[in-house]
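> This is the structure alone, sequence omitted:
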């Protein structure tokens, strides 16, 4: 079972990571100025991860595939790691879809 971990960045912003059951980070958020906004971001991931159209498949400047998860308003709410192949990226998307909706929240701040 996956989980969201809320952490504090060095600049005192909050961010979350979605981790798969094996502990691997599969999605990372932007920085949030308040913890409540960070938690709202998590709720947005839980909701939007059920919709295939919210996943934006990308390729970085170094040619590595990755993806963004977008909210209904088009704002990016999470970004994946860089993958070695498109198949691995697609597996990452499936992992977010599987883990996010029921993931618990662990506050590490």
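Looks like it arrived, so ask away. Remember, predicted model here, so these are calculated numbers, not experimental data.
> Please count neighbours and contacts with C-alpha atoms only from this point.
Will do.
> Mind telling me what element the residue nearest the centre of the chain is part of?
Against the mean C-alpha coordinate of the chain, by Cα atoms, centre = their mean, the closest residue is residue 27 at 2.7 Å. For residue 27, the host element (DSSP states H and E) is strand 25-28.
> helices or strands up against that strand?
strand 14-19, strand 76-79, helix 86-99 (3 or more Cα pairs under 8 Å, 6 or more residues apart in numbering; DSSP states H and E).
> putting a second one here so we can go through both:
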């Protein structure tokens, strides 16, 4: 069964990872300052993933901002 794992990173921020039934990590979240914020992130993925479109992007995104 897939599962969300919530944990604290080296900076003491909350993160979650989504694992497939075979244990493979599918996704890792951004850092959240609070446990409540992390839980909201998990709920957002649960609610939005089933309806999300798949869009192919030809150019790499700039993640520096």
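Perfect, thanks for sending it. Since the structure is predicted, the reported quantities are computational estimates derived from the model, not experimental observations.
> what about the strand holding residue 27 of structure 1, how far off from structure 2?
Its aligned residues in structure 2 lie a mean 0.5 Å from strand 25-28 of structure 1 after superposition (mean Cα distance after the TM-score superposition for structure 1).
> Which helix or strand lies directly C-terminal to that strand?
Immediately after strand 25-28 of structure 1, counting by DSSP H and E, sits helix 35-48.
> list the helices and strands the helix or strand following that next one packs on?
Toward the C-terminus, helix 35-48 of structure 1 is succeeded by strand 55-59 as the next helix or strand (DSSP H and E). Using 3+ Cα pairs under 8 Å, 6+ apart, the elements in contact with strand 55-59 of structure 1 are strand 65-70.
> at 10 Å what do you get?
strand 65-70, strand 76-79, helix 86-99 (3 or more Cα pairs under 10 Å, 6 or more residues apart in numbering; DSSP states H and E).
> Where does the first one end up in structure 2?
With TM-score structural alignment applied, strand 65-70 of structure 1 matches no range in structure 2.
> surely residue 2 of structure 2 meets residue 46?
No: distance between residue 2 of structure 2 and residue 46: 11.6 Å, which falls outside the contact criterion (Cα atoms under 10 Å).
> about what we covered before: how about the helices and strands packed on strand 25-28 of structure 1, which one is nearest residue 36 of structure 1?
strand 14-19 (9.3 Å; Cα to Cα).
> if we can go back for a sec, between the helices and strands packed on strand 25-28 of structure 1, which gets nearest to residue 31 of structure 1?
Using Cα to Cα, those put strand 14-19 closest to residue 31 of structure 1, at 5.1 Å.
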